[in-house]
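Colleague: no FASTA, just this:
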């Protein structure tokens, strides 16, 4: 009688050996997407406010290297594309299907719900009484709302060419009281006055954000994986292609800012709808680059989730407290 088990056991052992070897080789083939030891002091590098586009709407304040405050919303709708912490502790955030103002106790002070078919991804306070925001839709428009009376005090249409979701993610008031809008679908940065007149228009392919700088220049981040500081004539005085930074895989810059020390802080967003985070090889959420493009700080603290915006506390370049839009102050 033939003992078939005697043949099966060696075959099983052989197959298991091949599987283990294959797994080991695959693990060795996985290229790290960031250094094991990062430059800087991690969460202790700065005190900052943090939020990012994700399936849950979470925000954090980090002080002294620890999470000092957090807001967690896992039951609502939409994504946080923009959030600003004010000096009084209030936070205004745009979350795709609306805009909400809360205080440090997380009490809702004011809320706007976008109409059906529209989206709101960016907003900014004007003083304590008004909010200016962009509403994606057909048509796309800018609105100024008095949050005390809940009345629309100004609105005008702006150009668009894509469907609602792909139109605009970011806008900021300038020190001159105009509104700088990053038209992602148009590939343009446009500056508007309160009557909707276009004062400036610059070509920036797939632009996600446009931050007006103290110098008058504009810091732009693009879905084409670059960040540039450009003049009002469109000339690049500084730029970086994120794929060229050695040792890091950086794929999705959304908002960049220029720090008081002259360095550049760039977030690296992670799409948690389409990808699963590999906790054994996670990407960094942000990097700080010198003008010479050296990484001097990298953030990798995934208890904070994906990164869209990082606002340094006590940043002297922050003009949000003094923001105005034309006659609205």
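Modeller: Arrived safely, thanks for sending. Not measured: the values here are computed from a predicted model.

Colleague: Only C-alpha atoms from now on, for both contacts and neighbour counts.
Modeller: Noted.

Colleague: shouldn't residue 146 be in contact with residue 130?
Modeller: Yes. Taking contacts as Cα atoms under 8 Å, residue 146 lies within contact range of residue 130: 4.4 Å.

Colleague: which of these two has more neighbours?
Modeller: residue 130 (21 against 18; other Cα atoms under 10 Å).

Colleague: The more buried one contacts residue 147, doesn't it?
Modeller: Yes. Between residue 130 and residue 147 there is a contact under Cα under 8 Å: 5.4 Å.

Colleague: so residue 321, which of the three states?
Modeller: Of the three states, residue 321 takes helix under DSSP: H, G, I helix; E, B strand; the rest coil.

Colleague: let's bring in a second one:
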């Protein structure tokens, strides 16, 4: 498949100014280019640390570079899709003043999944014109709109995996809104609900496990099908305390896990750990709410939309 123009630009910039890795640790062997959705910047960062593409609107919550080279971004008030000319070809705006949009994901059927937190929290699927064609009611167990939900994802079986922060629960919904499975995250061994292990991003992995970031609890856990923890990291493992309100996460094809520290004002903003929990890559410039790794050492990540 011919690489799209955005990917060509990203890879080209990977080899410009090799001594300017000012945001990616200079002595590390790994470099990444990535999309970043954050409070200061929303766009694409090249492997040399420079800005490749800038949306000119900060504060994004979610976003991806799509297979066709377009870029899909979710802010709290709207979702936009940009084409290669940076023209907005899809726009979905919140319909109530108090409502918050939390995530946007392009589905295999071409529709876009969006979460709406509000008086009637739900997942919607919209068509290319931004029209709602499916609506799934959610049960976040709170009227606190900002804390109802974050990174929802549609599973291969057609169900939806949804983290609910103040419910301390990751719920799997059928399309009729029925909850068929719940993973509770108020673990007694971590201090129960006082530890504020709120689930933020929940990702169903290829092995059937579920990767979950636990925001204020400063932990990331991998759960088996029963909800038992089979792998985890916390600041207890590291001197630099890299986990500061972890929000976004991505499991790479090599088994490594990349995580944001959304609450970090200084130091590490995004970092990568291997299966042995060693930190192998860090990024220290813009704060990140969510992200998408695009390339590693000049090569597209296998399994990403760019490959």
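Modeller: Everything's here; your move. The structure presented is a predicted model; accordingly, all values stated were derived computationally and were not measured.

Colleague: residue in structure 2 matching residue 131 of structure 1?
Modeller: Aligned counterpart of residue 131 of structure 1 in structure 2: residue 112 (TM-score structural alignment).

Colleague: typo on my end, residue 244 of structure 1
Modeller: Aligned partner of residue 244 of structure 1 by TM-score structural alignment: residue 237.

Colleague: Count the neighbours of its match for me.
Modeller: Based on other Cα under 10 Å, the number of other residues close to residue 237 of structure 2 is 11.

Colleague: Pull up the gap between it and residue 279 of structure 2, please.
Modeller: 10 Å (Cα to Cα, to the nearest Å).

Colleague: Ok, residue 29 of structure 2 next?
Modeller: In terms of Cα to Cα, residue 29 of structure 2 sits 12 Å off from residue 279 of structure 2.

Colleague: now swap in residue 178 of structure 2 and tell me
Modeller: On the measure of Cα to Cα, residue 178 of structure 2 and residue 279 of structure 2 end up 39 Å apart.

Colleague: ok, now residue 174 of structure 2?
Modeller: Taken as Cα to Cα, the span from residue 174 of structure 2 to residue 279 of structure 2 is 37 Å.

Colleague: Also residue 61 of structure 2?
Modeller: 25 Å.

Colleague: residue ranges for the helices of structure 2, please.
Modeller: 5-13 (DSSP state H).

Colleague: In a helix, residue 17 of structure 1, correct?
Modeller: Yes. Assessed with three-state DSSP, residue 17 of structure 1 lies in a helix.

Colleague: what does residue 162 of structure 2 align to in structure 1?
Modeller: Checking TM-score structural alignment: residue 162 of structure 2 goes with residue 181.

Colleague: Kindly report the same for residue 80 of structure 2.
Modeller: So residue 80 of structure 2 corresponds to residue 100, using TM-score structural alignment.

Colleague: from memory its match sits against residue 107, does it?
Modeller: No. Contact criterion Cα under 8 Å: residue 100 of structure 1 and residue 107 do not qualify, at 10.1 Å.

Colleague: Name the nearest residue to residue 40 of structure 1, ignoring sequence neighbours.
Modeller: In space, and not counting its chain neighbours, residue 40 of structure 1 is closest to residue 297: 4.4 Å by Cα to Cα, 6 or more residues apart in numbering.

Colleague: who are the neighbours in contact with the alignment partner in structure 2 of the one you found?
Modeller: In structure 2, the residue matched to residue 297 of structure 1 (TM-score structural alignment) is residue 281. Counting by Cα atoms under 8 Å, 6 or more residues apart in numbering, residue 281 of structure 2 touches 24-25, 28, 30-31, 271-273.

Colleague: So what touches stretch 58-66 of structure 2?
Modeller: Contacts of stretch 58-66 of structure 2 (Cα under 8 Å, 6+ apart): 35-42, 71-76, 102-106, 151, 289-292, 305-306.

Colleague: now that stretch: how far from the chain's centre is it?
Modeller: 8 Å (Cα atoms, centre = their mean, to the nearest Å).

Colleague: Can you give me the buried ones in that stretch?
Modeller: In terms of neighbour count (16 or more other Cα atoms under 10 Å), stretch 58-66 of structure 2 has its buried residues at 59-66.
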